[in-house]
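Peer 1: Everything below, folded, please.
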Amino acid sequence: MLAGCSSDGDQKDASIGKELNYEIIGIDPGAGIMKATAEAIEAYGLSDFKLVEGSGAAMTAALDKAYKDKKPIVVTGWTPHWKFSKYDLKYLDDPKNIYGGDEQIHTIVRKNLKTDHPSAYAMLDRFEWTADDMGKVMLAVNDGKKPEEAAADWVKENESKVKAWVEGLDKASGTKLKLAYVAWDSEIASTNVVKTVLEQELGYKVELLQVEAGPMWAGVAGGDADAIVAAWLPTTHQDYYNKYKDQVEDLGPNLKGTKIGLVVPAYMDIQSIEDLNQ
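Peer 2: I've put the predicted structure just below:
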């Protein structure tokens, strides 16, 4: 039997590390979760383990293959993400709190946006949704829909929520706005939903700018972008926030209860990062 998987009380007959090929499947090497995972490997004494660099797509492909075969796997994970809707997964406990507590995703806008585009500012200030909302858009995109189509479908299906974001606001007449974002599934979902609402409900013409995290923050601080709805705080983007906080305006969280950590399929019979040493 597989060391990391439960089987009606059977004893484990091989080490979990060996069954995992001593690998933790990661994503892009520059991502904050990769830095935290490297720290976790050291803090938990997982010296035999290798953190495999790749991409979000490569990570989910590896997870999909292992899940279909009921094989053990450990991946870097974060919530919200569509994989939690598609698979039965769980976070490994992190008693040393290497990955920190729950985070929030904040909306950050450039200085003077309220004066220049009051309706856009007000809509962005009101924008707030849930992990389940975001998960539906992400899953639709993963299943083959274009991001703009998935966003439009969500907006159509959530009229009351959208109405609360735009009620009483004056419409623009093709005024241009720029939204910056990082190419994470979560931020592709949220940014496309905001773009759809600004265009369909308020008449703006929105350009999306896909960049890395550093240029995303710098763009808003320098006025090259009007806003982002993709600021993970207080941990993931802490360095950028500290650098640019006096040059931008933080409108607060648009989604609460995000999380990062190590994730395994629910069928694996381990509960904590410490168990990887078994």
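Peer 1: make it CA atoms for all contacts and neighbour counts henceforth
Peer 2: Noted.
Peer 1: what about the residue positioned nearest the centre of the chain, is that helix, strand or coil?
Peer 2: Nearest residue to the geometric centre of the chain (CA atoms, centre = their mean): Ser186, 4.3 Å. Secondary structure, DSSP: H, G, I helix; E, B strand; the rest coil: Ser186 is helix.
Peer 1: That one touches Leu139, doesn't it?
Peer 2: No. Between Ser186 and Leu139 there is no contact under CA atoms under 8 Å: 10.0 Å.
Peer 1: where do the helices sit along the chain?
Peer 2: 16-19, 32-43, 56-68, 83-86, 113-116, 118-126, 131-142, 147-157, 159-166, 185-200, 213-222, 238-244 (DSSP state H).
Peer 1: contacting residues around the first one?
Peer 2: Around helix 16-19, the neighbours that count as contacts under CA atoms under 8 Å, 6 or more residues apart in numbering are 2-4, 23, 49, 72, 276-278.
Peer 1: Got a PyMOL select line for the buried ones in these?
Peer 2: Per 16 or more other CA atoms under 10 Å, the buried members of the contacts of helix 16-19 correspond to this PyMOL selection:
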select buried, resi 2+3+4+23+49+72+276
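Peer 1: For Gly77, find the nearest of the helices of the chain.
Peer 2: Minimum separation from Gly77 across the helices of the chain (CA to CA) falls at helix 32-43, 8.2 Å.
Peer 1: How far away from the center of its chain is that closest one?
Peer 2: Helix 32-43 sits 17 Å away from the centroid of its parent chain (CA atoms, centre = their mean, to the nearest Å).
Peer 1: Please give the structure of this sequence too, so both can be compared:
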Amino acid sequence: MKKSKYRRLLTVLPAAFLLLGCEAGESEEEPADVGEAMDHTIVGIEAGSGTTEMAEDMLNDYDNLEGWELQTSSTAGMVTALEQAIENEEPIVVTGWTPHWIFEEFDLKILDDPKNSLGEEEFIHTIVRQGLAEDMPGAYTVMENFSWEVEDMQEVMFAAQDIPFEEAATNWVEDNRDMVDEWTAGAEPVDGQEFRLVSTPWDSERASSHVMQIVLEELGYTVDITSVDPVVMFQAIAHDEGDASLAPWLPMTFGAYYDEYEDQIVDLGPNMSGAMNGLVVPAYMDIDSVEDLPAKD
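Peer 2: As a prediction, this is how the structure comes out:
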């Protein structure tokens, strides 16, 4: 597949978007024909996920989506369906999120979501336990300096489809020394001090965690990565069972957990902007907004 660069759109967020394709030569056909070809069905991910819940709500927010159905699947199943549809240039609608490696592999665009049913732009924050600045000033400095772009994360995620995340992260660090040097500026080396990085089991957070592991280990830290559910992630930082996390999506996705533990953690602010859920189509589709999706007769 042709590799394409992610195009940031600030109209929509994490964790879900729709991909729409059409058969070869159908870019000029009426939108209603496209809807019928897809049987007015959206291929979703896991039932009960935040992305799925928001997509279900979206069906009620837009009059033109009346009669559309959301078919729950899995993240892997969604990606497989998307790959097959694009290979055959067949129409498909799927739910998802960005950052995601599919934006590196396929030429996609996020549909405008005028009602913000799937949320507006979100930010991925860095949070650390209270007292980290005093106990580990070097690691705290790196955490405070850490910032990168959606394209950076997606590059690691895309590479990790063929090689282990550890190798993908190592290669990215080697290729982006200037940025890494900015993160580590002012951080003194240590000798084997243990650092507990808490994450979530998403590929996006696997990318950031493994990159940070490489960076801290180069400074002499021994880094342990633990992937847990989001609520457990906040609990771990709040209760001094972890030192830091690069994974909180705010203000919406993890907002309830953040509000509960805000007074027990230290928020160092966003390490990435431009995370979002939304409706997405392949670039060859002549559809730019959720409102362009054809209503079911």
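Peer 1: re the thing from before, so what sits against both of Ser186 and Leu139 of structure 1?
Peer 2: Here Ser186 of structure 1 and Leu139 have no joint contacts, going by CA under 8 Å, 6+ apart.
Peer 1: State the span of structure 2 onto which the longest strand anywhere in structure 1 is aligned.
Peer 2: In structure 1, with assignment by DSSP state E, the single longest strand is strand 248-265. Across structure 2, the stretch matching strand 248-265 of structure 1 (TM-score structural alignment) is residues 265-282.
Peer 1: In that stretch, which residues are buried?
Peer 2: For stretch 265-282 of structure 2, the neighbour count (16+ other CA under 10 Å) marks 265-282 as buried.
Peer 1: okay, now the counterpart of His125 of structure 2 in structure 1: neighbour count?
Peer 2: With TM-score structural alignment as the criterion, His125 of structure 2 lines up with His106 in structure 1. His106 of structure 1 is flanked by 23 other residues according to other CA atoms under 10 Å.
Peer 1: before we move on, what about the one 4 residues further on?
Peer 2: Other residues near Arg110 of structure 1 number 22, with proximity taken as other CA under 10 Å.
Peer 1: dump the residue contacts of it.
Peer 2: Neighbouring residues of Arg110 of structure 1 by CA under 8 Å, 6+ apart: 220-223, 225-227, 247-249.
Peer 1: ditto for Asp63 of structure 2
Peer 2: Ala295.
Peer 1: do you know how far it is from Glu56 of structure 2?
Peer 2: To Glu56 of structure 2, Asp63 of structure 2 is 13 Å away according to CA to CA, to the nearest Å.
Peer 1: now Thr95 of structure 2: how far from Leu293 of structure 2?
Peer 2: Per CA to CA, Thr95 of structure 2 is found 14 Å from Leu293 of structure 2.
Peer 1: try Pro114 of structure 2
Peer 2: 13 Å.
Peer 1: now swap in Val266 of structure 2 and tell me
Peer 2: 43 Å.
Peer 1: ok, now Ile265 of structure 2?
Peer 2: Using CA to CA, one gets 43 Å for the distance from Ile265 of structure 2 to Leu293 of structure 2.
Peer 1: With His239 of structure 2 instead?
Peer 2: For His239 of structure 2, the distance to Leu293 of structure 2 (CA to CA) stands at 47 Å.
Peer 1: hmm, back to that, list the contacts of the match of His125 of structure 2.
Peer 2: 229-233, 250-255.
Peer 1: can you check Met138 of structure 1 too?
Peer 2: Neighbouring residues of Met138 of structure 1 by CA under 8 Å, 6+ apart: 81-82, 150, 185-186, 188-189.
Peer 1: Repeat that for Glu83 of structure 2.
Peer 2: Applying CA under 8 Å, 6+ apart, we find Glu83 of structure 2 in contact with no residue.
Peer 1: Translate it into the numbering of structure 1.
Peer 2: By TM-score structural alignment, Glu83 of structure 2 lines up with Asp64 in structure 1.
Peer 1: In this model Trp154 seems to touch Val141 of structure 1, though I could be wrong.
Peer 2: No. In terms of CA under 8 Å, Val141 of structure 1 does not count as a neighbour of Trp154; the distance is 11.4 Å.
Peer 1: related to what we said a few turns ago, need the winner for burial among the helices of structure 1.
Peer 2: Highest mean neighbour count of the helices of structure 1: helix 185-200, a mean of 22 (counted as mean count of other CA atoms under 10 Å).
Peer 1: Tell me what angle that one forms with helix 131-142.
Peer 2: Taking axes from the mean of the first three to the mean of the last three CA atoms, to 10 degrees, helix 185-200 of structure 1 and helix 131-142 form an angle of 90 degrees between their directions.
Peer 1: and the angle from helix 185-200 of structure 1 to helix 147-157?
Peer 2: With the same axes, to 10 degrees as the basis, helix 185-200 of structure 1 and helix 147-157 are set at 60 degrees to each other.
Peer 1: thinking again about what came up before, show me which of the contacts of helix 16-19 of structure 1 is closest to His117 of structure 1.
Peer 2: Nearest to His117 of structure 1 among those is Glu23, at 49.1 Å by CA to CA.
Peer 1: can you pull the contacts of the closest one?
Peer 2: Glu23 of structure 1 sits next to 17, 49-52, 74 when contact means CA under 8 Å, 6+ apart.
Peer 1: Tell me the residue in structure 2 aligned with Leu124 of structure 1.
Peer 2: Match for Leu124 of structure 1 (TM-score structural alignment): Met143.
Peer 1: Thr126 is in contact with that match, correct?
Peer 2: Yes. Look at Met143 of structure 2 against Thr126 with CA under 8 Å: they come within range, at 7.0 Å.
Peer 1: Common neighbours of those two, please.
Peer 2: Here Met143 of structure 2 and Thr126 share the contacting residues 244, 268, scored by CA under 8 Å, 6+ apart.
Peer 1: who are the neighbours in contact with the aligned residue in structure 2 for the residue nearest to the centre of structure 1?
Peer 2: Using TM-score structural alignment, the partner of Ser186 of structure 1 in structure 2 is Ser204. Going by CA under 8 Å, 6+ apart, Ser204 of structure 2 touches 99-100, 153-154, 157.
Peer 1: could I get those residues as a markdown table with distance to Glu134 of structure 2?
Peer 2: A markdown table is the format used below for the contacts of Ser204 of structure 2 (distance: CA to CA, whole Å):
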| residue | distance to Glu134 of structure 2 |
| --- | --- |
| Pro99 | 33 |
| His100 | 35 |
| Met153 | 29 |
| Gln154 | 33 |
| Met157 | 33 |
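Peer 1: wait, which of the residues you listed is closest to Ser27 of structure 2?
Peer 2: Proximity of those to Ser27 of structure 2 (CA to CA) peaks at His100, which lies at 25.6 Å.
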